[in-house]
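Asker: sequence first, predicted model second:
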Amino acid sequence: MIESIRVLTVAAPLAVGFDHASHTRTHSASVLVELTLASGHRGWGEGAPRPYVTGETLDSAVDALVTAAPDILADAVDWRSVDTVVDSLASIDLPMVFGGRYPAPAAAAAWETAVLDAACRVAGRLMSDAVRMAAAPSWRPPEPVPVSLVIDLSRDVTVTLGRLPEPSRAALRHVKVKVGRDVDDAVKRVAQAMSHLTAETSVSVDVNGAWRADQADRAASRLAELGVAWIEEPTSARDWAGMARLCRAGVPVMLDESCGGEDDLRRAADAGAATHVNIRVSKCGGIIPSVRLAACADALDIERQLGVQVAEIGPLWAVGRALATSLTGWRAVEAGRGDEWFLEPLTEPAFAVDRTRHLAAPLTGPGTGITPTPALLGIARPRAQWCAGDGSWRAAS
């Protein structure tokens, strides 16, 4: 069924940088999987390895794909229909298969999303259909969804919100404010945001694990007084005791880097250390693990946000769009800023968000409905290629 696999990496320069407490990003960092079937249909998948999130790098993700993919190809995927493909993938712990001793969720996400994209294209189905088949907790026919505004550390809060026309500010449903290690500056940035917004717009703060426990404790009461909706990843990853202390003080806490899957979420729930969780496709290992984590959050009465990796170049934001527009229950949805980060479109159709009404529309498929542009393929670095004829990997051209 699979004729060939090609693995590429992309480090596209950003027209506008993105800063948060853990990293300053000036380029994308994605691994792409191009899957060509005997029918001629192609599926595209993407993973965004981030050392500070999952410990993966571009090179380790490529190595994981090249090492594990031939074994997975043999018998693991039943290609008879989209349903059987979803069932096949759901039966495998892909992050562990690709990672071996340690999970490799970005590599798994690149592989899984390519397989699902190819299967949906063959059947003429939308990617949202694969979401429904993955036992999604609250599926609906795709419809536009409100998306958050994320203000990173490179942007002044007052200037960013002040530039928005009043109708556009009023249409915002959620604003995330990135902050650094300085607690006083963090409180100032949140207060500035709230001074420009109505009570209908919630505001959260994302620390990216930068605060010590004592800093988080000191900031909590001040941010609670301002009415912050939640603090995302306030202290070091999996500091269950510190985050539980904030929750007991009445400050909602969202897990991000601390939650790679259901086991982490259950541990946090048992410790009373989380009220919210940020679900990101690459961090979780694909669409199916993301859907399962959403269902787990619902069962634990933990609210959920659909997040993104900074500088997703195509397949990742597209499958995220499928999750965002076909599942209900998101407390907030991030869509990324592909229209601002890259100098020219990297996909056809191009990344698009209604920045006036802050809405993301569904993609139309089949599959994700997108293909890489010549601009994207022109900057992609081919790393390895597998062909069914000889069943082995070789350097890609």
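Answerer: Everything's here; your move. Residues are numbered from 1 along each chain as shown.

Asker: every contact and neighbour count from this point should use C-alpha atoms.
Answerer: OK.

Asker: in stretch 269-288, what counts as buried?
Answerer: Neighbour counts using 16 or more other Cα atoms under 10 Å place 269, 272-288 of stretch 269-288 among the buried residues.

Asker: here comes the other one, which I'd like you to weigh against the first:
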Amino acid sequence: MFEAALYKVDQPMAISFSHAAFRRKNADSVVLLLQTSGITGIGECAPRKYVTGETSDAVLHAAAQVDLSFIYNRIFAASAKQVVKTMFENGTANYLGLPQSNSLECLFELAILDFLAQSEQCSVARLVADALNLTTLLIEETEYTFTHVLNFETDAKQLSAELSEVKVIKIKADRELKKTLSIIEAVRYQSGPVPLIIIDANMSWSIETTIQHIKALSQYNINFFEEPINKRNFIELAKLQKDFGISIMLDESLCYFSDAEEAVKLCACDAFNIRISKCGGLLKSIKFIQFARKHKLQYQIGVQVAEVGPLIAAERQLALLFKDFFTIESGQHDRFFPDMVITPVPEIDRNNHTVLIKPVTGLGVSKTSLLSQYTFAGCIG
């Protein structure tokens, strides 16, 4: 039988982070520990009400009702590879008897993948690759260039020449065109014409404001507009693409597989932002990536602001499974949190703008004593 513990991690951030949909000063994650036979699997979800409608309190309440004995029997009903294959094909929530919730599914799936991979003495990436017959797995120590993210509170005058080395820049845009222009002008002045630039409005612009921005920014070679208007307005997104020749990346509008199908049907986007928690776990994220590749869409591996550890490790395992994402977001945990609830801390090299992914067992992280300082939401079962 599993022993399980839930934590609500609302760790204060050393610096806040703002975008048009939310200003964040604290983490808002749920962490799950699943232990048996001397092995502890660790999982995390980062519920965001403005994305999937879920909250951490709702996830905690639902998790407390989960039948752990049923999950235990499912996990040990077959080999680790067969369990992963069945979760992928049938859905993790369906296989484990979980309520349908992207955050809850992600939380349990990551803990179980971590547990199973440790049991097999391999990485999560290796276990998943073998289970799903993926042939693209990178097994050596690997470096990826990450996206440099600027929020709309960035002081354009303080942007430094280090941007000259950055390959992908995401700008969290304001509703005010003047503010957006001041940042993009400074970025282009510092970085020149090379970087790929993403403007992310987090669903905050009206159609009129979007058109105003598109016209004003046309001279700056913007590669993607990410979620400029209200969520899942695929018809208008398709019209914006057709009328102005811009490229759209979906994020908040891409939480369920039906979203991907509808967006492609209506020709509403050119790229997906794949974030594990909002997509419902690592295995569903793989399905989104495979769908994007099938329909010749670009994709990035993204993060949610203020993830506290296991999700960061999971995103890096996902990156090992595929070679053709156009960028990966590193997160800013090194800036947000002086201490973390996991160890070792996933590395970020800000001098070279790269993340380093090393061979690990499981997700490659375990809890620290800091986790116990946050709300212990109880045991399950």
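Answerer: Ah, there it is. Note that the structure is predicted; figures quoted are calculated from it, not measured.

Asker: read off where the lengthiest helix in structure 2 ends up in structure 1.
Answerer: Scanning structure 2 for the longest helix, with DSSP state H as the assignment, gives helix 102-119. Aligned using TM-score structural alignment, helix 102-119 of structure 2 spans residues 105-122 in structure 1.

Asker: identify the residues contacting the alignment partner in structure 1 of residue 167 of structure 2.
Answerer: In structure 1, the residue paired with residue 167 of structure 2 is residue 173, using TM-score structural alignment. For residue 173 of structure 1, the contact set (Cα atoms under 8 Å, 6 or more residues apart in numbering) comprises 146, 147, 148, 200, 201, 202.

Asker: go again using 6 Å as the cut-off
Answerer: residue 201 (Cα atoms under 6 Å, 6 or more residues apart in numbering).

Asker: do you know how far it is from residue 123 of structure 1?
Answerer: Computed as Cα to Cα, to the nearest Å, the residue 173 of structure 1 to residue 123 of structure 1 distance reads 36 Å.

Asker: residue 392 of structure 1 now?
Answerer: 28 Å.

Asker: now do the SS call for the counterpart of residue 68 of structure 2 in structure 1.
Answerer: Here residue 68 of structure 2 is matched to residue 70 in structure 1, going by TM-score structural alignment. When classified by DSSP: H, G, I helix; E, B strand; the rest coil, residue 70 of structure 1 comes out as helix.

Asker: pull the number of nearby residues for the aligned partner of residue 311 of structure 2 in structure 1.
Answerer: In structure 1, the residue paired with residue 311 of structure 2 according to TM-score structural alignment is residue 316. Residue 316 of structure 1 has 29 neighbouring residues, counting by other Cα atoms under 10 Å.

Asker: show me what the strand or helix carrying residue 316 of structure 1 is packed up against.
Answerer: Using DSSP states H and E, residue 316 of structure 1 sits within helix 315-326. The contact analysis (3 or more Cα pairs under 6 Å, 6 or more residues apart in numbering; DSSP states H and E) places helix 315-326 of structure 1 against strand 42-47.

Asker: find me the equivalent region of the strand it packs on in structure 2.
Answerer: The aligned range for strand 42-47 of structure 1 is 40-45, by TM-score structural alignment.

Asker: which residues are contacting that stretch?
Answerer: Contacts of stretch 40-45 of structure 2 (Cα under 6 Å, 6+ apart): 29-34, 103, 106-107, 110-111, 114-115, 277, 310-311.

Asker: how distant is the helix or strand hosting residue 97 of structure 1 from the center of its chain?
Answerer: In this structure, residue 97 of structure 1 sits in helix 94-99 according to DSSP H and E. Remark: helix 94-99 of structure 1 is offset 18 Å from the chain centroid, using Cα atoms, centre = their mean, to the nearest Å.

Asker: which elements pack onto that helix?
Answerer: helix 105-123.

Asker: mean shift between the helix it packs on and structure 2?
Answerer: Averaged over the aligned pairs, helix 105-123 of structure 1 sits 0.6 Å from structure 2 after superposition, using mean Cα distance after the TM-score superposition for structure 1.

Asker: report the buried residues of that helix.
Answerer: 105-122.

Asker: relative to the whole chain's centre, how far out is it?
Answerer: 15 Å.

Asker: hmm, who's touching the helix or strand just after it?
Answerer: Using DSSP H and E, the helix or strand that follows helix 105-123 of structure 1 towards the C-terminus is helix 127-133. For helix 127-133 of structure 1, contacts defined as Cα under 6 Å, 6+ apart pick out 139, 322, 367, 368.

Asker: what lines up with the first one in structure 2?
Answerer: Residue-level alignment of residue 139 of structure 1 against structure 2, with TM-score structural alignment as criterion, gives residue 137.

Asker: closest to the centroid, which residue in structure 2?
Answerer: residue 275 (2.6 Å; Cα atoms, centre = their mean).

Asker: wait, isn't it in contact with residue 302?
Answerer: Yes. Assessed by Cα atoms under 6 Å, residue 275 of structure 2 is found in contact with residue 302 at 4.8 Å.

Asker: now do the strands in the stretch 51-200 of structure 1.
Answerer: Counting by DSSP state E, counting those that start in this stretch, residue ranges of the strands within the stretch 51-200 of structure 1 are 145-146, 149-151, 174-178.

Asker: mean deviation, the helix holding residue 316 of structure 1 versus structure 2?
Answerer: Mean for helix 315-326 of structure 1 is 1.3 Å (mean Cα distance after the TM-score superposition for structure 1).

Asker: got the angle for that helix vs strand 42-47?
Answerer: For helix 315-326 of structure 1 against strand 42-47, the angle by axes from the mean of the first three to the mean of the last three Cα atoms, to 10 degrees is 90 degrees.

Asker: could you list the residues in contact with helix 315-326 of structure 1?
Answerer: Contacts of helix 315-326 of structure 1 (Cα under 6 Å, 6+ apart): 45, 46, 128, 139, 140, 141, 142, 143, 144, 145, 362, 368.

Asker: and the following helix or strand past that helix, which stretch of structure 2?
Answerer: Tracing the chain C-terminally past helix 315-326 of structure 1 and defining elements by DSSP H and E, one meets strand 330-333 next. Aligning strand 330-333 of structure 1 against structure 2 (TM-score structural alignment) gives residues 325-328.

Asker: likewise for stretch 254-264 of structure 1?
Answerer: Under TM-score structural alignment, the counterpart of stretch 254-264 of structure 1 in structure 2 spans residues 249-259.

Asker: residue 252 is in contact with residue 226 of structure 2, correct?
Answerer: No. Using Cα under 6 Å, residue 226 of structure 2 makes no contact with residue 252, being 9.2 Å away.
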